[in-house]
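In: Give me a 3D structure for the following:
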Amino acid sequence: MSGLHERHLAVSPEWLALYYRHPIELTHGEGRYVWDADGNRYLDFFGGILTTMTAHALPEVTKAVAEQAGRIIHSSTLYLNRPMVELAERIAHLSGIPDARVFFTTSGTEANDTALLLATAYRRSNQILAMRNSYHGRSFSAVSITGNHAWSPTTLSPLQTLYVHGGVRSRGPYAELSDERFIRACVADLEDLLGHTREAAALIAEPIQGVGGFTSPPDGLFAAFREVLDRHGVLWISDEVQTGWGRTGEHFWGWQAHAEHGPPDILTFAKGIGNGMSIGGVVARAEVMNCLDANSISTFGGSPVTMAAGLANLSYHLEHDLQGNARRVGGLLIERLRGIAAGSDAVREVRGRGLMIGIELVKPGTDEADPEAATAVLEAARAGGLLIGKGGGHNTSVLRIAPPLTLTVAEAEEGASVLAEALRAAG
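Out: Below you'll find the model as predicted:
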């Protein structure tokens, strides 16, 4: 055990998990690669949990951060903040929400917490609909609506949460149905649920479940849900913390795969927009955002430094069509991984979109999740010079692959080759 690991254990909570039997300290990065304290280089296929969206040490972002830090680092939302207004203007336009207002936070957890505050205040109800297997953050309110119990440490809650079918396509009672019948069954479940409850405030949903193992419903499910929600006056919150900013390749926002009835009432974002800087936020139409009747500020949300990073990162992203790159390179990577998986009876499914890919592992010859195999592949990949993540349901048996969106075809092939060997070694 390293000295730093021992010091970590001495001062950190037991529930603050570290990857690997022998945890590594990452000291620097460049592009899609990072280095540890021992000088080992790794191809990064996880990006600090989908957060280093563009590239490590991207010159445009580091320059913007340094220049802003040289002027002023902090002011709070009590003062006009030019970088904050400029980034809010761009995000409001990109969100697709009419008459949009933007509130910045420091994380996705805080963004979702704010969205819940807005929805419950607007609807005068503390009842929230959420998806089974979902994850929305680590605050008291966020864990209380999280449907993945491995990440929800308490049943105590300020909210009454009811869980809806639909977030997982290939498991559960509707798995054997066609996409069309799957959607109809989930809509019927939602209708039945709303018929037996008091007025709900909102449905919160990840278009693709992140921690849950990159699972998703058929396209159009949330559009069908929206018809039901609108009849009951229930708001739709789209949690885009992991699916936003073009990561799925086909769309800029995950909700756009379900766009028949327009954008959500509230959209939350975080992670990739700051390329590692701490940015989260909420977008909502003015009527919803302005419903609070008490004072509120954010001390650190909208920090001049993080806003400068977000502006530079977003500009680079759009100018270099990283969404298109995610679609092209991600499509090639998914097909390559499916080819590898075809030769392994331990892989149940390779799923995902763009550069958001999950490989679900099971015990060979069964449909039973195999978290030990996922841990073994994680270790073998690290030994081969590749960093990936894991998640999924209650058993963390899904390998999570989410590289920076500047990933090249050669790097995708390099990572796929390491994963192929890691799957063989772990099997």
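In: from here on, contacts and neighbour counts on C-alpha atoms
Out: Fine.
In: Show the contacting residues for the closest residue to residue 278 other than its chain neighbours.
Out: What sits nearest to residue 278 in space, not counting adjacent residues and going by CA to CA, 6 or more residues apart in numbering, is residue 106, at 5.3 Å. Counting by CA atoms under 8 Å, 6 or more residues apart in numbering, residue 106 makes contact with 278-281, 300-302.
In: let's see this one next to it:
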Amino acid sequence: MTDDLLGRHRAVLPDWLALYYEEPIEITHGEGRHVWDSHGNRYLDFFGGILTTMTAHALPEITKAVSEQAGRILHSSTLYLNRPMVELAERIAQLSGIPNARVFFTTSGTEANDTALLLATTYRRSNTVLAMRNSYHGRSFSAVGITGNRSWSPTSLSPLQTLYVHGGVRSRGPFAHLDDQGFIEACVDDLTDLLGHTRPPAALIAEPIQGVGGFTSPPDGLYAAFREVLQERGILWISDEVQTGWGRTGEHFWGWQAHGQSGPPDMLTFAKGIGNGMSIGGVVARAEIMNCLDANSISTFGGTQITMAAGLANLNYLLEHDLQGNARRVGGMLIERLRAVAAQVPAVREVRGRGLMIGIELARPGTDEAYPEAASAVLEAAREGGLLIGKGGGHDTSALRIAPPLSLNVAEAEEGAAILERALRSIQ
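Out: All right, here's what the predicted structure looks like:
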């Protein structure tokens, strides 16, 4: 029983381990874009286990690859040659756009970002890092230290000195009133001024679209403009693609490509969707950066054979079925549909996003004040209507997060939009 499971959960797991819903649900199985709970209720899944079930639930091509690999060997560590790891690394290096790329696999986005920080600070001999306000990069000690979102930052202690930069949120902050070009210029001026008051940092780490921050993003070209300033000083650019990678934004395979006028980043990190539920993360970096460590290292679980088999099958399916194109087409339709609904709901401040990465920010009607109670109410109403979504945001968690599997079809998008419309109207 779910109630008994909830009691057992509370008895042995941390109080800070968040659960959705006043009556939390246990998801027992899934198929395609749908999941079922332990009471037999069926839901259209618009969150994919936090953007992780990227392709589909129980996709035969992936389950077959995992099953076949499990019948051979599950794991051997990086101390031995590993064919699936090499094959997936070759594919990702080529797709990354980073010249002379090297790939290191981890088990999560947190660990990937932690590794990127280790590489950047070692390569640059500096423990100062630039990060964006409203950002989120993981739950490790170093990743929390560069997270610019109070809701997900439980301590100010850190091995790093972090300087926070303007620009990750277009519609809030001191430059929100400017047009896009003015916004970029003001953020660049602020960055340049900041760098004039500190010793040169190791790197800027930034999400092209801020995930936990509520799917916010700057105008296209901001990070290209930042890159020019950074390159003059030898500062690295790390693109955190944990949520934006693999074509989710529709227009681009990687989020950095919306800011690619000055070329690819020095490093990118990835995780979540590439494993379609299996634990895969990683870092791609130029060889001289990746190879800068002068001590031994291994990864016990990063690159293990069964996760690599899943990643290869998932990536093949994604590319062969043009799921990036599907995200662009179906996501574009879904955003327009939601904007039409939002125009009739005073509590909706903004509908934003790209492809199948859509945020709906709520505010108290007639104000810009955060409205977390409304976000929670819509989350509950959507679940009651048969739809699972997420929430986030840097202003008291007032944004709804919509990120279905990239194979979502038009009929499912329409169904989800109709449920969301009813849920949004219920808070008026």
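In: follow-up on the earlier one: of all the contacts of residue 106 of structure 1, which two lie farthest apart?
Out: Greatest spatial distance among the contacts of residue 106 of structure 1 (CA to CA): 281 and 300, at 11.8 Å.
In: Looking at those two, which has the bigger crowd around it?
Out: residue 281 (27 against 17; other CA atoms under 10 Å).
In: my read: that one touches residue 101, true?
Out: No - with contact defined as CA atoms under 8 Å, residue 281 of structure 1 does not reach residue 101; the gap is 10.4 Å.
In: give the contact list for residue 344 of structure 1.
Out: Residue 344 of structure 1 makes no contacts at all, as judged by CA under 8 Å, 6+ apart.
In: how about it, what's its match in structure 2?
Out: In structure 2, residue 344 of structure 1 lines up with residue 345, judged by TM-score structural alignment.
In: how close does that match sit to residue 394 of structure 2?
Out: Counting by CA to CA, to the nearest Å, the separation of residue 345 of structure 2 from residue 394 of structure 2 is 21 Å.
In: contacting residues around residue 205 of structure 1?
Out: 130-131, 134, 236-239.
In: Could I get the contacting residues of residue 63 of structure 2?
Out: Here residue 63 of structure 2 is in contact with residue 310 (criterion: CA under 8 Å, 6+ apart).
In: Which strand or helix spans it?
Out: Using DSSP states H and E, residue 63 of structure 2 sits in helix 60-70.
In: can you check residue 412 of structure 2 too?
Out: Assigned by DSSP H and E, residue 412 of structure 2 falls in helix 410-425.
In: Which other helices and strands does that helix contact?
Out: The helices and strands touching helix 410-425 of structure 2, judged by 3 or more CA pairs under 8 Å, 6 or more residues apart in numbering; DSSP states H and E, are helix 323-342, helix 372-384, strand 387-388.
In: pretty sure residue 69 of structure 1 is touching residue 305, no?
Out: Yes - under the criterion of CA under 8 Å, residue 69 of structure 1 makes contact with residue 305 at 6.1 Å.
In: Which residue of these two possesses the greater neighbour count?
Out: Remark: of residue 69 of structure 1 and residue 305, residue 305 carries more neighbours, 23 against 15, as counted by other CA under 10 Å.
In: Contacts for whichever helix or strand the more buried one is part of next, please.
Out: Residue 305 of structure 1 is located in helix 304-319, with elements delineated by DSSP H and E. The contact list for helix 304-319 of structure 1 (CA under 8 Å, 6+ apart) reads 54, 60-62, 64-65, 68-69, 72-75, 81-84, 86-87, 273-275, 277-279, 323.
In: Let's see that with 6 Å instead.
Out: With CA atoms under 6 Å, 6 or more residues apart in numbering as the test, helix 304-319 of structure 1 has contacts from 61, 64-65, 68, 73, 83-84, 87, 273-274, 277.
In: what's the mean gap between it and the aligned bit of structure 2?
Out: Compared with structure 2 after fitting, helix 304-319 of structure 1 deviates on average by 0.1 Å (mean CA distance after the TM-score superposition for structure 1).
In: For residue 350 of structure 2, identify the helix or strand it belongs to.
Out: strand 348-354.
In: That strand vs helix 372-384, what angle?
Out: Angle, strand 348-354 of structure 2 to helix 372-384, by axes from the mean of the first three to the mean of the last three CA atoms, to 10 degrees: 60 degrees.
In: Any buried residues in stretch 263-275 of structure 2, and which?
Out: Buried residues in stretch 263-275 of structure 2, counted by 16 or more other CA atoms under 10 Å: 264-275.
In: What is the nearest of the residues you listed to residue 114 of structure 2?
Out: Distances from residue 114 of structure 2 to the buried residues of stretch 263-275 of structure 2, taken by CA to CA, are shortest for residue 269, at 9.7 Å.
In: Of all the helices and strands packed on helix 410-425 of structure 2, which one is nearest residue 428 of structure 2?
Out: helix 372-384 (9.3 Å).
In: Which of the helices or strands spans residue 364 of structure 1?
Out: Using DSSP H and E, no helix or strand contains residue 364 of structure 1.
In: what about it, distance to residue 398 of structure 1?
Out: Applying CA to CA to residue 364 of structure 1 and residue 398 of structure 1 gives a distance of 15 Å.
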